[in-house]
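Colleague: what's the 3D shape of this:
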Amino acid sequence: MGASDFSKLPHIGEAIRRKEDYRFLTGAGQYTDDINLANQRVAVFVRSPHAHAAIRSIDASRAEAMPGVARVFTGKDVEGKMGGLPCGWLITSTDGTPMKEPPHPILAQGKVRYVGDHVAMVVADTLQQAKDAAEAVEVEYDVLPAVVRVEDAKKGPALHDAAPDNRCYKWAIGDKAQVDAAFAKAAHVTKLDLVNNRLVPNPLEPRAAIGSYNRASDEYTLYVSNQNPHVERLLMTAFVLGLPEHKVRVIAPDVGGGFGAKIYLYAEDVALTWAAKQLNCAIKWTCERSEAFLCDAHGRDHVSHAEMAMDQDGKFLALRVHTDANLGAYLSTFSTAVPTILYATLLAGQYTTPQVYCEVDAWFTNTAPVDAYRGAGRPEATYLLERLVTRCAWEMGLGQDEIRNRNFITQFPYQTPVALQYDTGDFHACMDKAKKLAEVEGFAARRKASEARGLKRGIGYSSYIEACGIAPSNIAGALGARAGLFECGEIRVHPTGSVTVFTGSHSHGQGHETSFAQVVAARLGIPIENVDVVHGDTGRVPFGMGTYGSRSISVGGAAIMRALDKIETKAKKIAAHLMEASDADIEFAGGEFTVKGTDKKIPFGQVALTAYVPHNYPLDKLEPGLNETAFYDPTNFTFPGGTYIAEVEVDPATGVVRIDRFTAVDDFGTIINPMIVEGQVHGGLAQGIGQALMEQCVYDRETGQLLTGSFMDYAMPRADDLPSFRLDTNATPCTHNPLGTKGCGEAGAIGSPPAVINAVLDALADLGVKDIDMPASPSRVWEAIQAAR
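Modeller: Okay, here's the model as predicted:
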């Protein structure tokens, strides 16, 4: 079944209410912290108060003597008994050498390298006993100088012996000679320096984990709030603990948001699982919010210089970029891929720029590890490019819409100069629809009305593209991935005709239990309530690579479609036998099997029952049962794109920015459930606007102390900070997956930051403000206005 045929089926494109919401809204969800096992103790981690220090000694004797304390584990207890946390993506430097990959111990050994680094784990009968004992662990430190920013990392001191200059790698993509030649003949060159601010993910549910061990079976179970339990198990067993994979079960129950921060294998997960055997008990740890600020993987943190070469008409000739990326103190699971494969390959954007060259230096600093956060490299690329394109427009005397329209790609497939090949899109259509929805024609009148009230009004554009459904495995492997990037789906048809779907994708707010059920119900012609979706359990699901990179429906859904293909093929043979026809003459639609050219037909449910009660069954040709499993490895990324238009008012007296209206028009290909898509876009826009105007993770430059360690200091957007968004879509279905879908989960966070900042700068242009970094907080905007005066 092709994508065009699939999109016409019942249930596809219907705004069906989410099946899972009843249990969430009534408090019946089951999150990791809701689970309590027999013989369970509680863990608390002793964390470093210093950004960089040598550990002289650890004395846990007083703590271990306290009531209820079972054990205090330190780096000496785990040294030589397990490996460190692995990095899942190898990057090769421009000189051909592999990236520097220093050890990342489960508990600190000899040195701590960021505030929050794991020093010891206290296990006690109750949480309060564990907290009290953690306070009693005595650690002597020799404090060392800290490096926080990339410019400081270049000068030292060294964090790791393996990286004496603090550089992890120098990487590049594109043809530098061709780019330099294009710049030499350019009529105009626009230059821009910008910072992509560090963010703290802050999902509603903090991380949590319970490690347990069964002596009778020699099996471990880890309950964990995680986005990809199979990958968690693979990394933990194969690279850290050296355990047989079949002896470890990882269960990720309901997960209250992830945004990338719950993709990774964390030290806490390993420590709990290993210690469960040592103490012969289950051990539970639930992260507190202030702890999460310190130890969850952060996002973004790039410092870049970008240049665009143009001809006299504003046509792009070449793009040249240098980025310094802050990786934090250690390499997190996918951290090395974010500023390289997931960033630089998107710098062509929606434009026919003939040549692009990007060079990336990645640095270790005394800060929390940085990894993928909603969008993962694509927001960084889009922010750089769309800020630069708007600056090009202003310098060339063109409108923000006009310069984009002059440079949009119009012929597909389109091979970019930075590896990716876009299969389809219609960028002009998204722009036109966005301008109409945003009522751009009335902007001048609205600006005049704002001026009358002493306010400055600006409009900002952003035309983004992203690469979703990371794939294919062989290409990803050639680019350094240390894992496959396929997905698995199993369809289990029951005798009554109801269906259970087992998917390797994991839902943590995306609505899989509804959208996947819509796909199966549409294909089999059965009621949606007859489809159950199971995920998040390595003991029940064959395998899977989890949920991130907007891959669930395009990769996980495609795997389910392949399993459904197998179900249909077998079911047609059973139906042919029942109707005494050739299986080549059997057609299947609307939940019924028919014989071509006749009025013979039987329902899907009858075929399902026959498969399990095979009294009249082609046993010589088919096995009983109707279960099928399929794996899907995409042949390419999918490429959602769109145009966002922000309109803001700025009070020059206070620097306060108010978003008056925000318009988003996206191309997500085939849409399964528009209500779920709209919710995903809303969430992404809130996070992107939060980055643009409010959020910033700040460390003290001298001491490495986290200055924004709570919601008292780290500003998150509230409902009254955001307008009612105007949303629409313009679909060009993906050409290489059976659903025609492209992914929608990260788009809002990718396209919105540059639109907002471009609008703020447009508002302040006549005051002489040329640039401003995110977040455009009132103080920062006010200071920029004063400096321009």
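
Colleague: hey, let's count contacts and neighbours off CA atoms from now on
Modeller: Will do.

Colleague: Can you show me the helices along the stretch 301-450 of the chain?
Modeller: Taking DSSP state H, counting those that start in this stretch as the test, the helices found in the stretch 301-450 of the chain are 378-396, 400-407, 427-437, 443-452.

Colleague: Tell me the helices and strands packed up against the first one.
Modeller: Using 3 or more C-alpha pairs under 8 Å, 6 or more residues apart in numbering; DSSP states H and E, the elements in contact with helix 378-396 are strand 188-196, strand 302-310, helix 400-407, strand 456-465, helix 747-764.

Colleague: hmm, try it at 6 Å
Modeller: helix 400-407, helix 747-764 (3 or more C-alpha pairs under 6 Å, 6 or more residues apart in numbering; DSSP states H and E).

Colleague: looking at those, which is buried most?
Modeller: helix 747-764 (a mean of 29; mean count of other C-alpha atoms under 10 Å).

Colleague: Return the distance of that helix from the chain's centre.
Modeller: From the chain centre to the centre of helix 747-764 is a distance of 21 Å (C-alpha atoms, centre = their mean, to the nearest Å).

Colleague: so who does Pro253 touch?
Modeller: Tyr31 (C-alpha atoms under 6 Å, 6 or more residues apart in numbering).

Colleague: how near is it to Ala70?
Modeller: Distance from Pro253 to Ala70, counting by C-alpha to C-alpha, to the nearest Å: 28 Å.

Colleague: Wait, Gly211 touches Trp274, no?
Modeller: No: using C-alpha atoms under 6 Å, Gly211 is not in contact with Trp274, being 7.7 Å away.

Colleague: Those two: who's more crowded?
Modeller: Gly211 (28 against 20; other C-alpha atoms under 10 Å).

Colleague: give me the element that one is part of.
Modeller: strand 208-214 (DSSP states H and E).

Colleague: Same check on Asp152?
Modeller: Counting by DSSP H and E, the element that carries Asp152 is helix 150-153.

Colleague: Give me the distance between that helix and the centre of its chain.
Modeller: How far helix 150-153 lies from its chain's middle: 27 Å, per C-alpha atoms, centre = their mean.

Colleague: Show residues contacting it.
Modeller: Against helix 150-153 from outside (C-alpha under 6 Å, 6+ apart): Val147, Asn166.

Colleague: if we go to 7 Å?
Modeller: Residues outside helix 150-153 that contact it (C-alpha atoms under 7 Å, 6 or more residues apart in numbering): Val147, Asn166, Asp324, Asn326, Trp363, Phe364, Thr365.

Colleague: Next, the second sequence, to be compared with the first:
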Amino acid sequence: MTQFGASQPIRRVEDHRLVSGGGRYTDDIDLPNQLHGVVVRSPYAHARITSIDIGEARALPGVVDILTAADLDKSDANLLPCMIPLKNRDGSNRADPKRPVLARDIVRHVGEAVAFVVAENRHAARDAAELVMVDYDELDATVGAARSIEPGAVQLHPEAPGNVSFDWSAGDEAALEAAFARAAHVTRIELVNNRLVVNSMEPRCLNADWDAAAEKMTVYAPTQGGWGLKNFLAGSLLKIDPSRVRVITPDVGGAFGMKLFYYSEAACTAFAARKLARPVKWVNERTESFLSDSQGRDHVTVAELALDGDHRALGLRVRTLADLGAYHSSFGPLIPSMATAKVLTGAYRIPALHFNVKGVFTNTVPVDAYRGAGRPEAIYMMERLIDKAGRETGIGPVEIRRRNFVSPEEMPYTNGAGEVYDSGEFRRLFDACLEKADYAGFPARKAASAKQGKRRGFGISYFIEATGGNPTEGADVRFETDGTVSLLVGTQSGGQGHATAYTQIMAEKLGLPHDRIRVIEGDTDRIPSGGGTGGSRSLTTQGAAILNAGDRIIEKGRLYAGQVLETALDDIEFDNQSGEFSIVGTDRRIGILELAARAREIGAVDGHEETGDNGLDTRGSHTVPVFTFPNGCHVCEVEIDEATGTVAVVSYAMVDDFGTILNPQIVEGQVIGGVAQGIGQALLEHTVYDENGQLLSGSLMDYCLARADNLPPFDFSTIEVPCKTNPLGVKGVGEAGTIAGPPAVMNAVFDALAELGVERIDMPATAEVVWQAMQAARAAA
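Modeller: Here you go, the predicted structure:
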């Protein structure tokens, strides 16, 4: 093991540059002769456009052009595609209403793009946007999935009768009905997974530059991988070969899924840049982000768990209404259906499952993947449900989990959705976390809180996640003439520490000094293909591809070392501690960097198809055969003030299994950051629309993110159970905290209020909501 290799808690190699002001984000990039774009947005949730008058705005000094739907329609470019086909439970296709880049005749949510103003500077563009006169005939709106499928509800799309996009199911309904028929007890729960605004640190933005001579578009944008954007701009918008679009992604200030998707503003900016033959820059403002960025979650679920006489699970029935917003977002239909189904049964042995979900259109911002993308929704349901089952049966939340965990002896285990868990020691992690959280000492802490006028609750969450995303990734390794090594990767960091993790893998494999390795990402010309970042896929796919590249470099290096050291191939060995090739049993050796330079001079050698002018340069790749399944136990304690209903998270312990740990510091930071977002969802964050579709929580004055004083001390540890389907043994970590956090917090809230008889509180459990629930329970009692 090298000092800077795998499993070492080294500091992130990116941090010095970023914290010392050396970051380079898209808004830092200004191009010569650049124009600026501003979007004209609908003030109505549902309205018919009767006319658009751009005359006065067009005449304003500095205004260069104003795009409307008519401009894009002429080029057959007025479409934002949805990439997810889906079959209904009857075998028919989901509804397929088209989502325009710029609204044509009808707007369907507040903030929908209607026109795009381009001017010499941002101020002129803003002034002109206010002068674009759009006449609207306001229509009734519908908000909320349950309301929108009621008879007589306002219809958004003629292609989706009853506002239903899809009616999808998974599992074995006959087996489930048989399981319920022999159940000794059935626990039922109704809950809401509240809608969230993503709120990444860096808002979306884009800078597009059309080279008319080369007929090539270069785009700068904060993405989670520019290849999707490249293909969208080339195919759907500009109608050119993808090789003539280059997407460069500089530093990215957070993404969480939202920066994967296709948006109107990107299309308008690129379209205008080509039309005007000048660079065009567009930057979203924070308040605009609330109206235009894809939002997350928003499920209404009813779930039932059938138990036998020993309180062991027989079957799980789940019915969900998923609010899709006004249109299908890029991957919107995937999240409440297939992505949620993967781990719907959690870490438990539940033989029968049937899951039905209806996707519903409403007059709100479209919904898509948000950190965890379906798995937080699934685990929140499961952990709330099994907690309630433990209370109803009298054996409690701890014992019912112990009785129903899948055991290590059952691995590989196929869950009710057909996913195969390759490894996991759920009971071991569960017991370790209870000990870490001092479960035995909780009654004493509860009594102490009561003396202070506070109700204390103990909440458990056991999560399991299925990683996702593109299963294939490549890695190019280039030995440069200056003695450095360039590692070109197809994922994209949004702040997760990719450069550090990938450097560690390469340093460990090849014995290279970490400061000689440069990780290069975010340029679709230099890196012709990539799967991007999402679904906690980066280390399982990209890391394994880097490992494969390292193996191929050693294989090639032995051939070259045999030439240089003048010996047979079988006599050459490689030492990854020193980074040297040597003749077995002698002190004759050569370092890998020196060998790379010699290899360029030698050229091709017999015995390897990749040798040639590039020397040791190599491409590695990896395709994951199946998903990996990170998992772990989180325990939260809360105190609720009797007088105000204020919920304080006072402690939080976690024991997680992410397989082999590459960098403990990065893992801990990722998990704690995710838990902070989970606590925010559970207690603070709520996207609220009124009955007319107006967004009431439209800024950070109205929408509360978790701050430092909302967070407790965190007690973090891991137990490594290496993944059996991944060459690194890793399982992924990026989304764990947002999956585990909300049920841990909410189960603690219910535990604190159990003696009062509170039966239901949905997220967010704000002070007002909790206080009202306590008063209602006291009145009922």
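
Colleague: Could you check the helices of the stretch 301-450 of structure 1 and tell me which one is nearest Glu695 of structure 1?
Modeller: Shortest distance between Glu695 of structure 1 and the helices of the stretch 301-450 of structure 1, using C-alpha to C-alpha, is found for helix 378-396: 14.7 Å.

Colleague: what sits up against that closest one?
Modeller: With contacts defined as C-alpha under 7 Å, 6+ apart, helix 378-396 of structure 1 is touched by 190, 192, 196, 300, 314, 342-344, 346-347, 399-400, 403, 462-464, 466, 749-751, 753-754, 758.

Colleague: Dump the helices of the stretch 301-450 of structure 1 into TSV; add distance to Val42 of structure 1 as well.
Modeller: Shown next, in TSV, are these (distance: least, C-alpha to C-alpha, whole Å):
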stretch	distance to Val42 of structure 1
helix 378-396	38
helix 400-407	56
helix 427-437	52
helix 443-452	57
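
Colleague: From those helices, pick the one with the highest average neighbour count.
Modeller: Of the helices of the stretch 301-450 of structure 1, helix 378-396 is the most buried (mean count of other C-alpha under 10 Å), at a mean of 24.

Colleague: quick one: it to structure 2 mean distance?
Modeller: In the superposition with structure 2, the average deviation recorded for helix 378-396 of structure 1 is 0.3 Å (mean C-alpha distance after the TM-score superposition for structure 1).

Colleague: before we move on, back to that, so which of the helices and strands packed on helix 378-396 of structure 1 is nearest Ser507 of structure 1?
Modeller: Ser507 of structure 1 sits nearest to helix 747-764 of all those, at 17.6 Å, using C-alpha to C-alpha.

Colleague: so the closest one aligns onto which residues of structure 2?
Modeller: Counting by TM-score structural alignment, helix 747-764 of structure 1 pairs with residues 736-753 of structure 2.

Colleague: mean deviation of that stretch from structure 1?
Modeller: Mean deviation of stretch 736-753 of structure 2 relative to structure 1 after superposition (mean C-alpha distance after the TM-score superposition for structure 1): 0.4 Å.

Colleague: got it, and stretch 666-680 of structure 2?
Modeller: Mean for stretch 666-680 of structure 2 is 0.6 Å (mean C-alpha distance after the TM-score superposition for structure 1).

Colleague: Contacts for that stretch next, please.
Modeller: Stretch 666-680 of structure 2 has contacts (C-alpha under 7 Å, 6+ apart) with 497, 705-706, 711, 716, 733-738, 741-742, 745.

Colleague: whereabouts in structure 1 does it align?
Modeller: Against structure 1, stretch 666-680 of structure 2 falls on residues 676-690 (TM-score structural alignment).

Colleague: Distance from the matching stretch to the middle of the chain?
Modeller: On C-alpha atoms, centre = their mean, the centre of stretch 676-690 of structure 1 falls 13 Å from that of its chain.

Colleague: do stretch 371-389 of structure 2 as well
Modeller: 17 Å.

Colleague: Then stretch 233-246 of structure 1?
Modeller: So, by C-alpha atoms, centre = their mean, the centroid of stretch 233-246 of structure 1 is 24 Å from its chain's centroid.

Colleague: who touches Met716 of structure 1 in this structure?
Modeller: Shown in contact with Met716 of structure 1 (C-alpha under 7 Å, 6+ apart): Gly690, Met694, Glu695.

Colleague: Please list which of the residues you listed are preserved in structure 2.
Modeller: Contacts conserved in structure 2 for the contacts of Met716 of structure 1, counting by both residues aligned by TM-score structural alignment, their matches' C-alpha atoms under 7 Å: Gly690, Met694, Glu695.

Colleague: Wait, the last one touches Met712, no?
Modeller: So the one you mean is Glu695 of structure 1. No: the criterion here is C-alpha atoms under 7 Å, and Glu695 of structure 1 misses it with Met712 at 11.8 Å.

Colleague: which of the two has more neighbours?
Modeller: Set Glu695 of structure 1 next to Met712 and count neighbours by other C-alpha under 10 Å: Glu695 wins out with 25 against 8.

Colleague: How many residues are close by the residue nearest to the more buried one when sequence neighbours are not counted?
Modeller: Among residues not flanking Glu695 of structure 1 along the chain, Ala715 sits closest, at 5.3 Å (C-alpha to C-alpha, 6 or more residues apart in numbering). Neighbourhood size, Ala715 of structure 1 [other C-alpha under 10 Å]: 17.

Colleague: what do you get for Asp371 of structure 1?
Modeller: Around Asp371 of structure 1 there are 30 other residues, counting by other C-alpha under 10 Å.
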